[in-house]
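K.L.:
I'll drop the sequence and a predicted model, then ask my questions.
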Amino acid sequence: MKKILLILLTILLTGCTQSQVKELPPTIHMVVTTDIHVIDPSLVENKSLYDDLSLNYGDGRLLNYSGDILQIFIDEMIQTKLEYVIITGDLTLDGEKSSHEWLAKQLDKLIQADIQPLVIPGNHDIMSPTSRTYGSPSTYTPTLSAEEFASIYKNYGYKNALYRDENSLSYVYELRDNAWILMLDTAMYYENTSLGAESSGKIPSETFDWIETIGALAKENGVELISSTHHSLIQHNSYFNSSYTLLNTLKAQRIFDEQNIRVNLSGHLHAQTIAQKELTNGNITDICTSSLLTYTNQYGDIHYTPFNNFDYKTKEVDVETWAQTNSTNPDLLEFEEYSYAYFKHASTSRGADRFISKGYNDEQVASLQEAKGILNCYYFSGSANEVRDDFVETDFYQWLIEQDDDTKSYILTMIQESPIYPKEISIPLNS
């Protein structure tokens, strides 16, 4: 069966390619963003419900400003005049069909500027049982199927895909005649129930067969493969349990290694972190970009020269400059401070009970919560290395390391296990 599929794909490959249409530079300039969690504004009657949702979950997403941040991000991309914008899932708040339709209209601005968006779904996007409006009362609003997802986003990867996987929403897009990106659907929406959406992810076995076929085709035609998933290919931190990393990650790593896929772009963690793993044929790097809605509201800027180098570094959405001429909202005019305070508050809104139950007094509980909030801001934004050395010199740290293991790990895991350089990396691809 694989041989037949390989023959068919080889026949299809003889068609006109992007490089035959226009001359392109050898280095590809693209951006990756993730977990943008937009919602159709018409579904929102009471924005204060967003704060309840974000703070109760403790994830600090700036849901109130998701539409504003997206619009500013799109404007920046158009001004930058890059080639591709990759969005690695969780496009909507909770899979509202009208939110997907609203987002598609916004992404069309990129198309009009000759920038190609490429999207894949996340665990929030399809067949969601929590798709609803925000008002009094809050009511159910239609979600969508996998087929409807591909239809709504047909102009953002699916219609012009080089190849489509029959068993998922995965596809291959030609970046250059010598570089393809595997946009892989890892969401397990088919496991959703009325009780909730499945947050874990995996690559179906049939899709692994398809990846191997694509890999053989790429090797035959002198093409380099990179990939993109919503869930991480490599575990980045012991704090992030199995629902954040692919459930079948060891198999994925083996197959990626065999197909010489050295770079994967991911999301889902809402944390800015880069992990590498040495495998049989070389290193694999999983670059997880933090959510566009969380402090420091950044995205990944990429310059990729196939078979040569893959350069990645973060850039922050410049909300404050935009607000100076477009808004009088103090939250937006002092956005960096507002975003930091909001994320820190969300990080400290839960967890006090565990410290109280251990017998800590009010002052100690407040100090533990404050430390957790500050360290979370630095870890999730990829900046923990900036405060690590100073933090371990404090009296609080000296006191903390004498406490029980549960208390220590709850506070310290983020800063102790964070990568040294999570915000940028240069990966040689010619070895």
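P.N.:
That came through fine.
K.L.:
C-alpha from now on. contacts and neighbour counts both.
P.N.:
Noted.
K.L.:
show me where the stretch 201-350 of the chain has helices.
P.N.:
Remark: helices assigned in the stretch 201-350 of the chain by DSSP state H, counting those that start in this stretch are 205-220, 249-258, 319-326, 330-333, 335-348.
K.L.:
mind giving me the packing neighbours of the fourth one?
P.N.:
Pointing back at helix 330-333 there. Other elements packing on helix 330-333 under the criterion 3 or more Cα pairs under 8 Å, 6 or more residues apart in numbering; DSSP states H and E are helix 319-326.
K.L.:
so the helix it packs on versus helix 335-348, what angle?
P.N.:
Angle, helix 319-326 to helix 335-348, by axes from the mean of the first three to the mean of the last three Cα atoms, to 10 degrees: 130 degrees.
K.L.:
does Thr88 really touch Thr33, like I thought?
P.N.:
Yes. Under the criterion of Cα atoms under 8 Å, Thr88 is in contact with Thr33, at a separation of 6.6 Å.
K.L.:
between the helices of the stretch 201-350 of the chain, which one is closest to His37.
P.N.:
The minimum distance between His37 and those falls on helix 335-348, with 15.8 Å, by Cα to Cα.
K.L.:
buried ones in the closest one?
P.N.:
Within helix 335-348, the residues that count as buried by 16 or more other Cα atoms under 10 Å are 335-336, 338-348.
K.L.:
cool, stretch 379-392 as well?
P.N.:
For stretch 379-392, by 16+ other Cα under 10 Å, it's 379-385, 388, 391.
K.L.:
mind checking which of these are in helices?
P.N.:
379-380, 388, 391 (DSSP state H).
K.L.:
and these, which two are the farthest apart?
P.N.:
Spanning the widest gap among those are Phe380 and Phe391, at 16.5 Å by Cα to Cα.
K.L.:
just the strands from the stretch 1-150 of the chain, written as ranges.
P.N.:
Assigned strands in the stretch 1-150 of the chain, in chain order: 28-33, 84-88, 116-120 (criterion: DSSP state E, counting those that start in this stretch).
K.L.:
included below, for side-by-side comparison, is a second structure:
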Amino acid sequence: MDSLFSGDGMRRRSFLKLVMAAGGATAAAAAMPRTARAAEAEVYPSKFTFAVMSDVHYFSPSLYGDNEDYVTAENSDRKMFRESSDILDKALADIVAAKPNMVIVPGDLTKDGERVCHEEAKEKFDAAREQLEAAGVNTQFYVINGNHDLNNHNGKDFSGGTAEDADRTDPSEYKGEIWTACGYTDTTAYDLGGTADGSLSYVAQPCPGLTLIAVDTCKYNVDAGDGTLAQETSGHISDDLLEWVCEQAKQARAAGDVVVAMQHHGIVPHFGYEPVIFGEYLVDDYERVAQAYAEAGISAVFTGHMHANDIAAATYGDATIYDIETGSLVTYPSRMRMGSFAFTQDGGELSCTLTVDSHDLGQVTLDSCGLTAGTQDIEGYGKERTLTVESVQTMLSGMIVKPLLSQYAPRGAKAIVAGLLPALGGDAFVGVTEENLNATLWGLVSSQLLPQGFDVAIEIPDVTPVGDVRIYYNADTQHVEAWTVTESADAADVTMALPDDASRQFASELAQVPATMAVEPGSCLLYISADTFNDFLEEVYDEIDAEALSADGQEKALAIVNLLVNLLVTASVDEAPHTLLDLVDFAYQDHLMGCETTEEWATTAVANVPALLPACVAAAVNQALADQQFVDFATSIEFNMRTLLRSDVPFIGSIAISVVAGMMENVKALLDTVADMAGLDLGETLAGLVSGLELMGEPIPALAQNALSTLCHDDNVAEDHNFSLAASATIPSGGSDGDEVDKSALQQVIDQAGALDTTGASQSALDELSAALALAQRVASNPDASAEDVASAQARLERAIKAVEESKRGGAGGNGGSGTSDDGSSNGSADAGNGNDKLTSTGDASLIPVAASALGGAAALAAGLGVRHHMNAANLDE
């Protein structure tokens, strides 16, 4: 095993080394609870070891079913769900063998927030913890939620033969019932009783000298439209939460701690185009967050979400912050990280060295969910299953095509066209609506696409039996006109090919042609008006609605999309041959592994993408047009050209119909006719259109090239496994009188509050105890606190404790007392330390009492790092 904790010492392939120095007499003042005290080297562990595993995406075997719905779900994702249980077992076995002091998990514990998945994953964690305890190691587990874990409507149970909604997990269940022991005991919670975004955040002190801030960056209070809440992929940190995180970091730094954080979403881009194409993998306004973290003294943030093993840094003035991203257990290369914090002290100087390694799980036995693969090298196994033709087809269909069809099909073809045209850009489509769509298209055809006169008309040679024909728009008559232009195609020649009665009628009608349409020598074959054009389009919309947007039609359309995707991704990009999918898969996997080392063929292919992509599109389109699936589908959508070619001169219209209508009876015939008449290569034409379109502000080929290039070329921290850096932190000296303020009495009262049994206390008393204890904790950990600050905080906390005891007895203090400070100010107003009194989110003040009650009392709610509380089942039920 490639473990950081092997008996032979640090026999590892790679590591991250972070050195932080803390100076001053209070450097050692980080033991729990967080109170500045004289430097004592023995309070710091020489090495505090840890493991990081992210994006576990555990899928319970009880939800698995061998059916079409499950196959579709599996192909709609790059994750190995059936394998997830076995992979987690192996990861936890490696952790038990390594015996770390701490395990952190930066989110996405489950496939899609299924309640049973949370419960079973937690049971596996508990079993590992018990094995570690049996080995004499008290390993602490800390988790934070990911975007998949809460209020997720994608959680399904496939065991019954079809996909049925699984029981979801909400924030209260997550932290109050399931993961309570993995971050929500012996910690400072942001909003323990709340359910708003961010409410799962907390602060822990895993060991003396180290503060860990777990930040809930997820969005799970989105209106689902059915009376329930749903989640989103992207993340954010509210202003209140950001302020709280930074205040916690500053207080920890002031107390002499090294500060790290963990959260699901990143704060520093891990490849150049991440903000452009995968912006939802970074928190909203990530630069502002990163700067705030750095300036508050947070040295590193452990993240996940992108499933990559990558390290990135951002510097703001003298402050640098490192975003240490860990890949997913269930996608290539299925790695986690292991590392340690090592503390040394030299007089008043405290140094901490952080090492981080990439840990390979190696061999995993795969036998859950009907798997019969046996023991596999999980890295190689996952490499073959990252991106496949089937997964790309299913993801595109499930994420783009099906949602679009579901959204737009009920609106009909006309509404769809009116909605999509503005996206193509250009002044011609500004302000297009269903009401003016046909008029807009007529204007486009008549004034932009067709020549504006006979002399510059489009010439179509040898149109039997009339010879050469020219088509143009005649502004005088406001018709699209078609005229014969050769001597042999006069009326006499035409009538010779017609029955006698028809010949006489044709000759008569030619005489009725307006003088403004006359072309000598020649004859008018047809002219299309705005009215006939409008009637024709309405019939086309109805035909598309019936043949393409119906349930059967949508299935046919999806089949065509899958055909086109297959042809596109399997197109060759070199002579090897490597395909376009090979190139995308290589670039993606290169980034997932970290320490990107591109191969020559991929470098060449990426450089050629601006030419390769249009060529691949052209080849795929032309192959698709010739495929029988497309031929059958396109033939089924018929055109009634008689409507379009209806002429004010009846017989001329019939002549046009006999010549043209037979050539364009359906979509397939129309495409063939247009291609033949204009000499077009439809694949190249479409490829040209694609090349000219912009996506996210860039032409599509340029966007593709830049995204692939930055995935395989790391322009931030190039070494994602074997890396070293140095940073420093200066701890302020003592209080205004030389840090000789005695806080021992205050600490005794804090300890008393932490051990207080609050069963039966009134809510008002608990609320005041929460505020008083929060203030006392900050004063105790503030090296600049004055003697007056200490005395005031101690007096207030003593009164709060007394009020709790009296309210339990139903005495005079049963209402929790007046809750005023020595100077008569109201509850929570005194603030002798830095920051504010709240330990809960301001998003829902009504939940503050609930939070206090849920932990068995306000003392437990506000207890600082390391202050233990007594859980009370009766209070938890309130």
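P.N.:
That came in fine, so what should we check first? Note that the structure is a prediction, hence the values are computed from the model and not measured.
K.L.:
returning to what we had before: take the buried residues of helix 335-348 of structure 1 and write them to TSV, including distance to Ile427 of structure 1.
P.N.:
Putting the buried residues of helix 335-348 of structure 1 into TSV (distance: Cα to Cα, whole Å) gives the following:
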residue	distance to Ile427 of structure 1
Phe335	33
Glu336	30
Tyr338	34
Ser339	31
Tyr340	30
Ala341	34
Tyr342	34
Phe343	31
Lys344	33
His345	36
Ala346	34
Ser347	33
Thr348	36
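K.L.:
quick check, nearest of these to Ser290 of structure 1?
P.N.:
After measuring these against Ser290 of structure 1 - Cα to Cα - the closest member comes out as Phe343, at 12.9 Å.
K.L.:
tell me the contacts of Leu568 of structure 2?
P.N.:
580, 616-617, 619-620 (Cα atoms under 8 Å, 6 or more residues apart in numbering).
K.L.:
can you pull out the helices in the stretch 551-700 of structure 2?
P.N.:
551-569, 580-593, 600-607, 609-626, 628-636, 641-644, 650-660, 667-678, 682-692, 700-712.
K.L.:
Phe271 of structure 2 is nearest to which of the ones you listed?
P.N.:
Among the helices of the stretch 551-700 of structure 2, if distance is taken as Cα to Cα, the winner is helix 700-712, at 5.7 Å.
K.L.:
and the angle for the closest one with helix 609-626?
P.N.:
Using the same axes, to 10 degrees: helix 700-712 of structure 2 against helix 609-626 is 120 degrees.
K.L.:
helix 700-712 of structure 2 to helix 682-692, inter-axis angle?
P.N.:
Counting by the same axes, to 10 degrees, helix 700-712 of structure 2 lies at 70 degrees to helix 682-692.
K.L.:
quick check: next helix or strand after helix 700-712 of structure 2?
P.N.:
strand 723-730 (DSSP states H and E).
K.L.:
tell me what that next one is packed against?
P.N.:
Counting by 3+ Cα pairs under 8 Å, 6+ apart, strand 723-730 of structure 2 packs on strand 16-23.
K.L.:
in structure 1, which residues correspond to the strand it packs on?
P.N.:
Under TM-score structural alignment, there is no match for strand 16-23 of structure 2 anywhere in structure 1.
K.L.:
related to what we said a few turns ago, JSON lines for the strands of the stretch 1-150 of structure 1, including distance to Tyr397 of structure 1 and mean neighbour count?
P.N.:
Shown next, in JSON lines, are those (distance: least, Cα to Cα, whole Å; neighbours: other Cα atoms under 10 Å):
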{"stretch": "strand 28-33", "distance to Tyr397 of structure 1": "34", "mean neighbour count": "22"}
{"stretch": "strand 84-88", "distance to Tyr397 of structure 1": "37", "mean neighbour count": "25"}
{"stretch": "strand 116-120", "distance to Tyr397 of structure 1": "42", "mean neighbour count": "25"}
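K.L.:
out of those, nearest to Leu63 of structure 1?
P.N.:
Using Cα to Cα, the nearest of the strands of the stretch 1-150 of structure 1 to Leu63 of structure 1 is strand 28-33, at 15.9 Å.
K.L.:
okay, and that closest one goes to which residues in structure 2?
P.N.:
Strand 28-33 of structure 1 maps onto residues 48-53 of structure 2, going by TM-score structural alignment.
K.L.:
would you mind finding the match for Glu96 of structure 1 in structure 2?
P.N.:
Under TM-score structural alignment, Glu96 of structure 1 pairs with Glu114 in structure 2.
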